[in-house]
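# kindly generate the corresponding structure for this input.
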Amino acid sequence: MSLTVYLSGEIHTDWREQIEQGAKDACLDIQFTRPVTDHAASDAAGDLLGEEDKQFWRDHKSAKVNAIRIKTLLEQADVAVVRFGDKYKQWNAAFDAGYCAALGTPYITLHDEGLIHPLKEVDAAAMAWATTPEQVVGILKHVTRD
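The predicted model follows:
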């Protein structure tokens, strides 16, 4: 089975690379997609539409430009992995999980046990909750097995 897997969420650690390498090592037929993970480039996505005096409007334009990529890739995904890190609040990741739930796209949450309570609704709609990238690879291996 071939899958397209969208990797959403936290951008400050190498969890995406760990999952991609684990899938490659397991010879899984998976195409991975992701949002723009360069923080500065993501924040500046709307700047090409003109400078803004107020931060709200700069963020608003950048969020919309980024959403073109994110919505398109989420709609094309067979499965999403939504990572919540402990250092920053990932409101965008929660939004992506909600969008997956609305689309009927299965998703796996990836976070440590310290976030169980704040993510209880997000986890309740997920097909699985993993605490490590290796667990995600194990799930993907199971799902794609013949």
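
# going by C-alpha atoms from here, please, whenever you check contacts or count neighbours.
OK.

# count of residues packed around Met64?
If you look again at residue 64, you'll see it is Lys, not Met. The number of residues packed near Lys64 is 13, by other Cα atoms under 10 Å.

# count of residues packed around the residue lying closest to it once chain neighbours are set aside?
Computed as Cα to Cα, 6 or more residues apart in numbering, the closest residue to Lys64 that is not its neighbour in sequence is Gly46, at 7.7 Å. Neighbour count of Gly46, defined by other Cα under 10 Å: 21.

# next up, for comparison:
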Amino acid sequence: MELTVYLSGEIHTDWRQQIKEGCKAHNLSIEFTSAVTDHAASDAAGDLLGAEEKNFWRDHKSAKVNAIRTKTLIESCDVAVVRFGDKYKQWNAAFDAGYCAALGTPYITLHDEDIIHPLKEVDAAALAWATTPEQVVEMLNYVVSKA
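Take a look at the predicted model:
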């Protein structure tokens, strides 16, 4: 079985790379996609449409340009992994999880135990919750490899 897995959320740690390397070690046939993870590039995505005096409008335009990518990739993935870190609020990740839920796209949440309460609704719609990238790799290995 081949899967396309969308990796959403926190951009300040190497969790995406850990999942990719773990799946490669298992020789899994998985294509990974993601939003733009370069924070500055993501923030500037709308700048090509012209400069703005107010940050609201700059952010608004960039969010829409970024949404072309994220909407397309979420709609075409087989499963998503949505990572919530503890340092920053990942509102975009919560939005991605909600979009997956609305589409009926299965998703796995990835976060520490200390933020269970604020993510209870997001976790309730997920098909699995993991606390480590290794757990995500094992789930993907099970899904792809077991016949």
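
# can you pull the TM-score for these?
After superposition, the two chains reach a TM-score (TM-score structural alignment, normalised by the length of the first structure) of 0.99; 146 aligned residues with a Cα RMSD of 0.4 Å.

# related to what we said a few turns ago, the residue nearest to Lys64 of the first structure and Val65 touch, don't they?
Yes: Gly46 of the first structure lies in contact with Val65 (Cα atoms under 8 Å); the separation is 6.0 Å.

# for the closest residue in space to Ser29 of the second structure that isn't next to it in sequence, give me its contacts.
Of all residues not flanking Ser29 of the second structure in the chain, Glu2 sits nearest, at 5.0 Å (Cα to Cα, 6+ apart). With contacts defined as Cα atoms under 8 Å, 6 or more residues apart in numbering, the neighbours of Glu2 of the second structure are 28-31, 144.

# export those residues as TSV, with columns for distance to Glu113 of the second structure and secondary structure.
Listed next are the contacts of Glu2 of the second structure as TSV, based on distance: Cα to Cα, whole Å; DSSP: H, G, I helix; E, B strand; the rest coil:
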residue	distance to Glu113 of the second structure	secondary structure
Leu28	28	coil
Ser29	30	coil
Ile30	28	strand
Glu31	28	strand
Val144	27	helix
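
# what is the longest helix along the second structure packed up against?
Identified as the longest helix of the second structure according to DSSP state H is helix 55-76. When contacts are defined as 3 or more Cα pairs under 8 Å, 6 or more residues apart in numbering; DSSP states H and E, helix 55-76 of the second structure packs onto strand 3-9, strand 30-34, helix 39-43, helix 91-103.

# just the buried members of the contacts of Glu2 of the second structure?
Burial by neighbour count, 16 or more other Cα atoms under 10 Å: within those this picks out 28-30.

# may I see those residues arranged in JSON lines, with distance to His12 of the second structure as well?
Shown next, in JSON lines, are these (distance: Cα to Cα, whole Å):
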{"residue": "Leu28", "distance to His12 of the second structure": "25"}
{"residue": "Ser29", "distance to His12 of the second structure": "26"}
{"residue": "Ile30", "distance to His12 of the second structure": "23"}
